[in-house]
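**Q** sequence first, then the predicted structure, then my questions.
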Amino acid sequence: MVKTGLDIFLENIDGYRNRTIGMIVNQTSVTSDLRYSWNVLREKGLDIRKIFSPEHGLFATEQDQIAVGSQPVPDIELVSLYGSSSDTLIPDCTTLDDLDLILFDIQDVGARYYTYVNTLALFMEAATGRDLEIMVLDRPNPLGGAVVEGPLLDMAYRSFVGIFPVPVRHGMTPGELALLYRDWKKLDIRLSVLSMRGWSRTMLFHETGLPWVPPSPNMPTVESAAVYPGMCLFEGLNASEGRGTTTPFQLLGAPFINPNHLLEQCKGTGFEGIYLRPTWFKPTFHKFQGEAIGGLWIHVCDQNRFRPFATAVALTAALHKLYPVDLRFLDGVYEFNDTIPAFDLLAGTDSVRHALLDGNDTPSIISSWQQDETAFLVTKEQYHLYR
């Protein structure tokens, strides 16, 4: 079984007994026998002063884009890093004054827009110039560390769902991303990474032997994580990404979709490694709550051939071709941004949306970011902690 950075930390715990510690954690910060890290570290005599919780809260009780307020954690001060404004994403400097070590230990899902590592990046910026060590207790990228996919982030579209200068699917661990971000931003911080033992870049999550703890309310399974780097794009469309069902991101649908007609359009480039099953479903919350809508269920049959971002773009192209009047790209507030469409914030560029609206063929759209992928494969190698 893979040993996480937390496992390695516990093997060397005596070296941290004189530190005053804060932790950026949620319910995924567990030992191999599923005990919460903050409880274990306190039982072993460490001075845990504060917990900083990310989006969704310490136990992922809140849905996406919902401010996290009070949370029940006995005897430890808890600071939410996801409130009702963008200012809350950065810790107040006074909350760091009595700390000399911050431990980051949260399971990521391998997509640029998943916000936990973005919380880490902003925390690193807040710690610049302080006598404070940030230590990442590394965990696996559930999608592996070999494949990258999608366009690089255009800094004009930087937001809380796009902070790192990486493709949508980045193929890096939280520790590797932290090292990259420190160098890219030239941050004056004390950063260390406790690497995993036994993890390799070709390893998918089910091969690690580790338990899957849902990191957020709509990431119940590894299968959800596998499709997320693509299907999260549907948050920027007036089509459901399956929130309000038991299989979020594995489903897509809308009242205007005829499942069989859509299936006929979904062939060729972008649909490798999957089966699409026409279906109907009724979300219990979120888009189209309580309404039976038509759509498709994505079954991944070949993880090695499947490219989730390309698939989501191909699905969007098929929808636009079939329903040019009904399909819309959403405006409004999305992750504290009210000036840029959510689809563009997620893609990290407006070029994908414009290509779709212009009716460009799917292969040419997908090929448009291949140069970014090739360049980033070279860039990220210098931050690899694992073979």
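**A** Yep, that arrived. Residues are numbered from 1 along each chain as shown.
**Q** CA atoms for contacts and neighbours, from now on please.
**A** Will do.
**Q** residues in contact with the residue most central in space within the chain?
**A** For the chain, Tyr114 is the residue whose C-alpha lies nearest the centre (Cα atoms, centre = their mean; 2.0 Å). Counting by Cα atoms under 8 Å, 6 or more residues apart in numbering, Tyr114 touches 108, 161.
**Q** how about the secondary structure of it?
**A** coil (DSSP: H, G, I helix; E, B strand; the rest coil).
**Q** what's the answer for Ile298, then?
**A** The three-state assignment at Ile298 reads strand, by three-state DSSP.
**Q** contacting residues around it?
**A** 250-251, 274-277.
**Q** same question for Leu177.
**A** Contacts of Leu177 (Cα under 8 Å, 6+ apart): 117, 164, 383.
**Q** for burial, what's the neighbour tally of the last one?
**A** The reference is to Tyr383. Using other Cα atoms under 10 Å, Tyr383 has 15 neighbouring residues.
**Q** which helix or strand contains it?
**A** Assessed by DSSP states H and E, Tyr383 sits outside every helix and strand.
**Q** one step back: as TSV, the contacts of Ile298 with distance to Thr374 and secondary structure would be great.
**A** As requested, these are exported to TSV (distance: Cα to Cα, whole Å; DSSP: H, G, I helix; E, B strand; the rest coil):
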residue	distance to Thr374	secondary structure
Gln250	28	coil
Leu251	30	strand
Ile274	24	strand
Tyr275	28	strand
Leu276	29	strand
Arg277	33	strand
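**Q** which of the residues you listed has the most neighbours?
**A** Most surrounded of the contacts of Ile298: other Cα under 10 Å gives Leu251, at 27 neighbours.
**Q** below is an additional structure, to be compared with the one above:
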Amino acid sequence: MKTQTGLSQLKDHVSSIKGNVAYLCHAASVDEHYQHGILTVKNLFGDRLKKLFSPQHGIFADVQDNMVETDHFFHEHFQLPVYSLYSETRKPTPEMLEGIDHVIVDLQDVGTRVYTYIYTLTYMMEACAELGIEVIVLDRPNPIGGVAVEGNVLDMDFRSFVGRYPIPMRHGMTMGEVAMMGKKYWGLDCALRVITMTGWTRDMFFWETQLPWVLPSPNLAAIETAFTFTATVIFEGTNISEGRGTTKSLETVGHPSIKNYELLDRLNREFQKAGLTGFVLRPVSFVPTFQKHTGKVCHGYQIHVTDYVQFKPWRVGQMLNREFYHHLGENFAWKQPPYEYEAKLLPIDILNGTDLVRKWIERNGSYQELEDLEKHDLYRFKDLRKDILLY
């Protein structure tokens, strides 16, 4: 049975949504026929749809990089103002929400803590709580499944726009469940309604939903990339290219000085010793057309997932980072601030939500130590999560 998203269910709730509405959306806010949700919401609410809001990367995913802000503008076709929540502010102002009774949030997440759309949702919940506005979340699938939970829980000393709350890197929640957790545990006490999906179960991967995949941000063009993203996004905190400027961004990692064939045997031995399976590293060379190492030949690996249940992306990414750090020596570097509006903490530490992983890498710690680091607070998170699951 094909999954029906909250957007598809919205028509059954129109009569209970009184007053004016705003719609927070992006390029992937489409229905099962690829029609954009703006058209759906406008058809359902007519002139009551007053404003549009957009997250990072812009309303149509046309803005490429981190900390590249998007402007507010007036959309000539829809005759609606579009307010960017990746601009001079990440939290909507009272002026932006003036005259609005309900904000409909319809964002496709990728299931990873550092993906900022969940924080755009929570900032919207904060603002609406202060103004007495209802937030209505149109739920969508977690594309990498709702069962597996992986990675260390964020230490709040490392809070940032890529990690605002104590959740692990792979959180196993839908957008609606993140909203429920925010209301129950994070003090986001707005009027909240989640319009749930039908035909989705926690063990489903995105292709099993039969829904169309539309890139939710410029470098996630394929559903397979959502799985490797959890492994490769941490390289944003290093001088290792995560493949931006290539056709396989966030599936491919590399650096001009990596001896990829020479290193491969060691990598495979380390992964085998750790019992990490479900993927193959294929040596590749690539030339980024922008961002890190533009125009230079980088050598590294494409991560090919062969078993999506067995693949543990967070652990694979951290092990790769450890090996690159010691393989490259003085050619390896941690990226320096600022990063995602954080001016003091190292980007790798806010991506990891702790400095303990970086210190583990630097001292060449064991895989068992990484597992132990991951377990800290993870059981408590899983217990809290049980109480808000919708499916």
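**A** Sure, I can see it. What you are looking at is a predicted structure, and each value in this text was computed from that prediction instead of being measured.
**Q** TM-score for the pair, please.
**A** TM-score for the superposed chains, counting by TM-score structural alignment, normalised by the length of structure 1: 0.96, backed by 382 aligned residues with a Cα RMSD of 1.4 Å.
**Q** thought Asp326 of structure 1 was touching Ile257?
**A** No - with contacts counted by Cα atoms under 8 Å, Asp326 of structure 1 stays clear of Ile257, the gap being 9.2 Å.
**Q** same drill for those two, tell me which one is more crowded.
**A** Of the pair Asp326 of structure 1 and Ile257, Ile257 is the one with more neighbours under other Cα under 10 Å, namely 21 against 14.
**Q** please enumerate the helices of the stretch 1-150 of structure 1.
**A** Ranges of helices in the stretch 1-150 of structure 1, per DSSP state H, counting those that start in this stretch, are 5-11, 37-43, 116-126.
**Q** please apply the same query to the stretch 251-391 of structure 2.
**A** For the stretch 251-391 of structure 2, the helices defined by DSSP H, counting those that start in this stretch cover 260-274, 313-328, 347-352, 356-362, 367-375, 378-386.
**Q** quick one on the thing from earlier: from the contacts of Ile298 of structure 1, pick the one nearest Lys287 of structure 1.
**A** Of all those, Leu251 has the smallest distance to Lys287 of structure 1: 12.6 Å, by Cα to Cα.
**Q** ok, back up a step: nearest to Val149 of structure 2, of the helices of the stretch 251-391 of structure 2?
**A** Closest among the helices of the stretch 251-391 of structure 2, using Cα to Cα: helix 378-386, at 8.1 Å.
**Q** give me every residue that touches the aligned residue in structure 1 for Gln368 of structure 2.
**A** Gln368 of structure 2 maps onto Pro363 in structure 1, with residues paired by TM-score structural alignment. By Cα under 8 Å, 6+ apart, the residues touching Pro363 of structure 1 are 269-270.
**Q** swap in 7 Å and give it another go.
**A** Pro363 of structure 1 is in contact with Thr269, counting by Cα atoms under 7 Å, 6 or more residues apart in numbering.
**Q** tell me how far it lies from Ile90 of structure 1.
**A** Remark: distance between Pro363 of structure 1 and Ile90 of structure 1 (Cα to Cα, to the nearest Å) = 40 Å.
**Q** mind checking what Lys344 of structure 2 lines up with in structure 1?
**A** Lys344 of structure 2 maps onto Thr339 in structure 1, by TM-score structural alignment.
**Q** neighbours around its match, how many?
**A** 11.
**Q** how about the one 5 residues further on?
**A** One way to gauge burial is a neighbour count; for Asp344 of structure 1, by other Cα under 10 Å, it gives 20.
**Q** cool, and Gln265 of structure 1?
**A** Residues contacting Gln265 of structure 1 under the criterion other Cα under 10 Å number 15.
**Q** likewise the one 5 residues further on?
**A** Applying other Cα under 10 Å, we find 22 residues neighbouring Gly270 of structure 1.
**Q** so what's the closest residue to it other than its chain neighbours up against?
**A** Nearest non-adjacent residue to Gly270 of structure 1, counting by Cα to Cα, 6 or more residues apart in numbering: Thr311, 4.6 Å away. Residues in contact with Thr311 of structure 1 (Cα under 7 Å, 6+ apart) are 230, 270-271.
**Q** conserved subset of those in structure 2?
**A** Counting by both residues aligned by TM-score structural alignment, their matches' Cα atoms under 7 Å, the members of the contacts of Thr311 of structure 1 that carry over to structure 2 are Gly230.
**Q** looking at the contacts of Thr311 of structure 1, which one is closest to Leu330 of structure 1?
**A** Nearest to Leu330 of structure 1 among these, with distances taken as Cα to Cα, is Gly230, at 16.7 Å.
**Q** any idea how far the nearest residue to that closest one once chain neighbours are set aside is from Arg158 of structure 1?
**A** Leaving aside its chain neighbours, Gly230 of structure 1 sits nearest to Phe309 (3.7 Å; criterion: Cα to Cα, 6+ apart). Counting by Cα to Cα, the gap from Phe309 of structure 1 to Arg158 of structure 1 is 19 Å.
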